[in-house]
Structures are given as C-alpha cells and as structure tokens.
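Coordinates for the following, if possible.
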Amino acid sequence: MQFEIGGRRFTPAVAPPRQARSVRWGLGAWLLACVVAWPAAAATDGAAGQSSPGQAASWTPLHEFLDRNTGDRGYLGAVSLIARDGRIVDVHVSGHRDLARKVPMRRDSIFRIYSMTKPLTSVAVLQLMEQGKLGLDDPVSRHLPEFSGLQIFTGGTADAPQLAPAQRALTIRQLLTHTGGFATGGQGHEEPTRLLERANLHDSPDLASFSRSLAKLPLATEPGTRFKYDGTGIEVLTRLVEVVSGEAFDAYLHKHVLAPLKMRDTGFEVPRRQRGRIVDLTRMGDDGQLQRDDSRSAQTPGVRLNAYPSGAGGLYSTVDDYACFALMLLNGGEYHGVRLLRADTVDLMMRNQLQGQLDPPVTEFNAGEGFGLGGSVIIDTDKRGRRGSLGAFGWSGAASTYFTIDRERKLVAILLLQHLPNGADNDLPRLATPFYNLVYTTLDAQQDAP
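Next comes the predicted model:
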C-alpha cells in the first residue's frame, strides 16, 4: 500500500466493480456547456504546439517554456489554461498524448488528476454543511459510529502494539485539514504505519468497508495535533458524504457538482469510446528513458483507480472541465448563474485552517504554506519560494497536474501533465514553480504595458 505525499505519490489501482456508475462524457456536450459563454479567443480547440487564436503576444515566453519541456527528451505533452476576471485568456497545447510521440496532444485530452480530486470532495462536504446536515466540528462518530472509541499507538511494534484510548474526538474539520492523526507515515510513526499498510485499505470493495477497516486501526497521534498529508482521511469524508446524503458518492458528486458545472468529461472512469483521448501515464526508467507506468490505470486507461469512487484521488478530467470548477471558486461559489456554495463558505475553504490549531501553523511541505479545506493556502510569499499572492489557494496531483486560484489577481492557472515523478537525479524537472513564475511575470508585464 502506498500513500500520497504532497499529491506526489501514486496509489495502486484495483479492478472496478461491474456495476460501477459511469459519468457521461462527450466533447460536444462540453463545448456546448462550458465554451459558448467564453470569449472567442478561448473557444477554439488547440493542436499540439499551438495556442488559442487572438491571445496576447506576451504569453509567448510561457508557451516557449512548455514547448521546450515537451520536446523529445521531456514530458510527453502539456495543456495549460489561464483565466483572468472570470474569462479564459490563454490556452496552450504542447507535445504529444502517447509515449510513441505520434498522436498530438489536444485541448480536450483527458488526464488523471489524482489529488486535484480532493477540492471537489471538500465542496461536496461543504454543501452538506450549508444544508445543516453536518458541522465541521462534529465528531466523525456522530455520522460514522465505527469511529467511536478510537485508540492511539503508544509503543511496541506492529506485531505487539501498545494502545491507549484517544483523548480527543476525531472531527470533520480534521479530516479536511489532514490533522486526523492517522498512521500515514512520518518519522517516529513507522510501526503504526505498518499496521495501516497491512490492512490494504485501497483494496476495499467499497467506501463502507474502507471506513470500517480504518476505524479498527490505531491512530499515530491525537487528532488535531499533527498535519500529515494523505488520502486516508479524505476517503472517510467520501464515505461520510454517502451516509449523510443518502447517495453513493459518485452519484452525489455528479448530481451536485459535476452536472451543475457541466463538467461532462470528468468522472471516476472513462467510457470506452472516449479512452483514446487519455494521455499516457509515464515514469522515468532506470535507463533514463520514459516508460509507461505499470499501474492498472496506465496499462488500461480509463478504468477506475479503485473499486470505490475515491474522493482522495480518483477523478479523470480535462483542462476546461477543471477550469469550470476553479472559476466557480474564484467567483465565490457561483458559475454562469449556478451557485454551488455561498461566498462565505468559499472564504472558509480558502482560509488557512491550521492557524491556532498547530504551532507553527504550516504544512509539512513549505514554511510559506498553510492549509485550507481541500488545498494549500499561501501564508508567506517570501517563504513560499514562487510567485503568488497572499491567500492564493491551490493543489497538485501525483502525476504532475497543478492549479492555483489567486483571488487578489482574479487569476486561475492550470497546468496538466501526466508523469509520476520519482525524485531521482535522472527524472524530469518539476515544472510548477517556473510555470507559476512565468504566469505572474506575464501578468505584471501586461499590467505595466501602455
């Protein structure tokens, strides 16, 4: 069993159940729903190495950067999207969709977005909060009784653990902020982590089984005392949505988030007729050559990552679909006349939740980041190490997908690649920081232009 660390590690996939629900897909529906209200400059599908017509010439350095990094020895391909003031101002498509580098990347290419699924799960939870069906500080056991009587690992080994009752209740807010205390790695928590690994939770047939199995395992720390990023607590939230709403999670997400936003190319699996649009998933081989990853979703693109609908990392999507979601949040919870959340709820989502909860109130990744309800929040621009306004919200996915929502600059920036980094010296360079820096440099230049 593998764990997600900072949205950068891959979770093994298992075969999907035969009865799994499939979300409707189709480029025609996407074009009708998402593009017609956008400016003509954003409405034309780009071919590889090209951008939407009518764009400002000042985006050229960003395009050249992406083209260079999707050359013969770089990433297979990339799709980027920039929106300002609620309007898409630039889309660029580079490289190829397949490992053989014969099929050009397209704007409607489908990517595994992994941990960029988490913000959508957060929106589902927050919708139920607005309806009064749950509270962020509710004990999880109020809705999922199996989480009453949790225990803490206090010593011993995985084979002979020493346990004690938890003194704090696990809350929904802690699940959203990765402070639930689960044994998901970290120095000093190796033995309880082994217990979690042995449980093979990602092989669970459904979310109910996942939740029941997890609740039997000891926590590594008291809830609310340590930030440790992982998908485990998010899967509990996914199950909680099912119980509170009375709907299967994939059905709930489709009905209340994806369909209202017309995200027709987003789902936990891809219909066979659309699977030719999925980008190959690569990793770097020991020989320094890109190769197709050996995971199930890489070898059989379009299948579910897990038997259950994973709210922690199970979605496939496209750049335009995800832009619909991000623009909804940028606009305070409303998009093209459809409101998913109240503006004050979006404010809460994008506020650093670790302030006052942890000391120091930052995540394990960067001293300039805090964490909101489903994504990181910039709390110190100097320490962050890349461009972005104070309070900017965003996250990434394990296979090199990235997004940011900067409300001060009225900006959405999305970059989709499809590569699982391994941190080795011969691996491809991470593109997030130079990508964001180029975006902000371009915005500054446009602002200064006469």
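
CA only for contacts and neighbour counts going forward, please
Will do.

so who does the spatially most central residue of the chain touch?
Nearest residue to the geometric centre of the chain (Cα atoms, centre = their mean): Met116, 1.2 Å. Met116 makes contact with 313, 395-397, 401-402, according to Cα atoms under 8 Å, 6 or more residues apart in numbering.

now Asp137: how far from Lys228?
Distance from Asp137 to Lys228, counting by Cα to Cα, to the nearest Å: 19 Å.

Compare the two and say which is more crowded by neighbours.
Neighbour count, other Cα atoms under 10 Å: between Asp137 and Lys228, Lys228 has more, with 21 against 12.

how close does the more buried one sit to Glu64?
The spacing between Lys228 and Glu64, counted by Cα to Cα, is 37 Å.

what does Gln274 give?
Gln274 is 30 Å from Glu64, by Cα to Cα.

Kindly report the same for Arg272.
Using Cα to Cα, we find Arg272 at a distance of 34 Å from Glu64.

May I ask you to confirm that Val103 is in contact with Ser109?
No. Val103 lies out of contact with Ser109 (Cα atoms under 8 Å); the separation is 10.9 Å.

Those two: which is more packed in?
Shown here are Val103 and Ser109; by other Cα under 10 Å, Ser109 has more neighbours (24 against 14).

wait, isn't the more buried one in contact with Gln274?
No. Between Ser109 and Gln274 no contact is recorded; they are 9.7 Å apart, counting by Cα under 8 Å.

Need the residues touching each of Val103 and Ser109.
Common neighbours of Val103 and Ser109, using Cα under 8 Å, 6+ apart, are Arg97.

and for comparison, fold this next one:
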Amino acid sequence: MTGQEQIAAMLDRLVAAGEIAGAATLVWRDGRVVQHAAVGWSDRENQVPLRRDSLFRIASLTKPVTAMAAMVLMERGRFRLEDPIIDIAPEFAGMRVLTSPAGALDDTVPAVRAITFEDLLTHRAGLTYGAFHPGPLAAAHAAALGGDIDSVMSPDAWIAGLASLPLVDQPGAGFHYGHSTDLLGQLLARMEGVSLGTLLHRLIFQPLGMADTGFTVSGLKRDRRAGLYGFDPDGALKRLAVAPGGATVEDRPADMTYESGGAGLWSTLDDYLAFARVFLDRPGLDTLRLVRPETLALMTTNRLTADQRARATTMGMPTFAPGNGFGLGVAVVTDPDSAAVMHGKGGVGTVGWPGAYGGWWQADPTDGSVMILLQHNMVELEGLMKGHGLAGYGAIQQFHSLAPAA
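Alright, predicted model coming up:
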C-alpha cells in the first residue's frame, strides 16, 4: 500500500469509528502535489462528502499569515522590531503586570518597559488568553474583548479593552501564548488605515493567488464550508453551531468589524499550500516570495532563550519539545532528533504552527516539502481533559509518519 493509500485508510478508520467527521490532507514535494485526500464528511448528517476545496476554520494557522504581513510592512519601513507599540497604540502606555495570573486583578506591579513589535511576534508581550487562567482574569478578558474570534467590539474598542487588562508577565520576559498576534494584526491595520482583512488580501492573498482565504465565506462558497464538529459530554461526535467557548458566532454579520489575526481565517488545502511555500526559499524550487531572503531567515530563526523555551507552558503543559523553538510568528526546528511533530519535525529550519481546531502544517526547507492537514476537531477544554478529540490530534502524528512515503 502506498503512503497516499495508507493516509486515506488511516483517516477512513477514524471517520468510521466516529472519532472525526473528516479531514483533508496534502503533501507537496519536488515542486508538485504528491498526496492529497479528502476523507469523511462536510455534513455528516446528510452524507455530504469533504472535498479538496472544502473551506475550514484554520484557527491559529492564521497567526503565521498575520506575522508574514508584518514582515512585509517591516521591510517597507513601517516599523522596526524594537519599536514600542505605544507609537501606534498609546492605549498601552503605563501597563501593569499581575503578581500572579490567578490572583486579584489589582495585585500588580508596573511594567518595566513598553511592549515592542518583537514581543508581539514572539509571544513575549505578557499577553495571554483568559481561558488559560482560573480566577478573575478569564472573566475580565471575556468582558473586555468579547468572543476570542468573532467579537462584537470595534477594532479600536478591542484594542482599548485589551490595554485595560493587566499583563501576566513583564514584556520580553517569557513566552505566553495568547492575544499577541490579534493585537499585532490590529496595529498593522491601524497603521495602514484599512481593515485587517483588506490588508491581508493586499499583502498576502492576492500576490499568492489565495482566492478562498478570508475572515468570511461569501455566499457562492458557503456550500464548501466544512461543518463544525466537536463532542457531546459522553465523547460522541456532535455537529456544532459555533466554535467551543463561544469563540465564534454562527454566521458572522456584515457589520462585524473586528477581525482576529490570531485565529479568524477560513482557508483550503491549496490556498494554505501557496502560503506555506513562501517558507521554501530554496534553489531549484519555483519559489513564491513575499519578503527578501534575509527577512525570511530572520523570521525562521529561533529567538527564545533556552530558559524561555523550558519555562513556556500552555494549559499547564510544556509548549515546546527540546528541538523546537520560536521565531517571528512560527515555530522553528532547532534539533531534528528532539523536535515534536505538533510544532514541526523536519530538518533544521522547518517551520509550522498548529491550530486549536485540528489544523496543522509544516514547511521543511531542507527537502522542499510542505505537509498540511485540515479538520474540524473542536474540543471544549473540559472534554479534552476527558480524552475527547485525542484521535483527531493523533491523526496529525500518523499523517506526519506516513507522508514521506506518499
């Protein structure tokens, strides 16, 4: 059985067992697509199959796209990495830092310096996601920001709301996964005087031909949206109206102006391939280039200290394997032997980043390959603690192990 057949069979087994509704995969190597599969259902209840061009909410696969837009504007002289963001967002002057993320919101000390653009691009701004923390911080985030993806706040109100919250660490001190990329996207949009969606279309989607990627899905494409699937309290697969935690609304209204540069995009296999190929600036390949090679090298070089990597946690678990670091908006492989698949496992310089809804990708410049898996494996935090949805994340590991033979 070929690698392509093994990948499809693996996904078929998960669909038949009710572990996932479906998934789409793609491997690009040697300048061409060598594997793709769309297995399972876009609409499980009505037996509508997934397609290669099915549209998925890609959650945090959005973050590298926003980071790349920042690199384009940085090259154009719009900001420097060391610039304080208060030049664009004075709302963030005089920030306070919690003495404990689980403590009282008024138990703070002054920030020792301003947040910089590099802090946002490396998740060292002291920003977080409220849901990661017990105590009053979660409720304060929800009240100040609205939904994590589809927020009713205007961009300016959202920026002001985030600035009203205390930080969980001093700027530059440590890696804390959270709203840094959302804020980065809003600052880019503010400095250019357009919406984030317009800016990403201009800087990324149009140059790369990503016609199916955006914060909304137009009426003509709505039948290509993959259904949202999660799990009921007993772990049975369940169709969802909105994403876990109320992060999204069922249908984004036309007057919703906030756009999440950290998690809000819809995309397809082939569109995301066009983006991932930008990281394969390698002799002999048909290179898609958005930034200069030296800027790409800056983006794909680990910028965290050994201590910052070791101390980084997400929901109480270590964020990084020993062989993974973080550059500007993307995880980076520093040691192939001790890297972990979830954040990229390939040659030195391989980049990628996973999404909360089960999407995953990596681009390996050492062999010129891209791997992408998209699915809607939408697990509530409580369900995840019970083991719900683990098979969907396991599919990423299996896909990675089978892809080289495809």
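
thinking again about what came up before, neighbour count winner among Arg272 and Glu64 of structure 1?
Under the criterion of other Cα under 10 Å, the comparison of Arg272 of structure 1 against Glu64 puts Glu64 first, with 14 against 10.

Counterpart of that one over in structure 2?
Alignment note (TM-score structural alignment): Glu64 of structure 1 maps to Ala9 of structure 2.

Phe249 of structure 1 too?
Matched to structure 2 by TM-score structural alignment, Phe249 of structure 1 sits across from Leu196.

so what's that match up against?
Listed by Cα under 8 Å, 6+ apart, the contact set of Leu196 of structure 2 reads 185-186, 188-189, 259, 261.

Now render the residues you listed as CSV, adding neighbour count.
Shown next, in CSV, are these (neighbours: other Cα atoms under 10 Å):
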residue, neighbour count
Gly185, 27
Gln186, 24
Leu188, 23
Ala189, 18
Glu259, 26
Gly261, 30
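
Tell me if Ile372 of structure 2 really is in a strand.
Yes. If the criterion is DSSP: H, G, I helix; E, B strand; the rest coil, then Ile372 of structure 2 is within a strand.

With adjacent residues omitted, what lies nearest to it?
Counting by Cα to Cα, 6 or more residues apart in numbering, Ile372 of structure 2 lies nearest to Trp361, which is 4.3 Å off, once chain neighbours are set aside.

which residues does the equivalent of that neighbour over in structure 1 contact?
Counting by TM-score structural alignment, Trp361 of structure 2 lines up with Phe403 in structure 1. The contact partners of Phe403 of structure 1, by Cα under 8 Å, 6+ apart, come to 394-396, 412-415.

any idea where the strands of the stretch 251-400 of structure 2 begin and end?
Assigned by DSSP state E, counting those that start in this stretch, the stretch 251-400 of structure 2 shows strands spanning 266-267, 313-314, 317-318, 324-326, 331-333, 351-352, 360-364, 369-375.

Quick one: list the elements packing against the fourth one.
Think strand 324-326 of structure 2. The contact analysis (3 or more Cα pairs under 8 Å, 6 or more residues apart in numbering; DSSP states H and E) places strand 324-326 of structure 2 against strand 331-333.

what's the strand it packs on aligned against in structure 1?
Mapped onto structure 1 using TM-score structural alignment, strand 331-333 of structure 2 covers residues 376-378.

buried set for that stretch?
376-378 (16 or more other Cα atoms under 10 Å).

quick one: the closest residue to Asp90 of structure 1 other than its chain neighbours from Asn366 of structure 1, how far?
Using Cα to Cα, 6+ apart and skipping residues adjacent in sequence, the residue nearest Asp90 of structure 1 is Ile82, 5.1 Å away. The gap separating Ile82 of structure 1 from Asn366 of structure 1 is 25 Å, by Cα to Cα.

ok, these two, which is more surrounded?
Between Ile82 of structure 1 and Asn366, counted using other Cα under 10 Å, the more crowded position is Ile82 (21 against 14).

Is the more buried one in contact with Ala413, as I believe?
Yes. If you go by Cα under 8 Å, Ile82 of structure 1 and Ala413 touch, sitting 4.7 Å apart.
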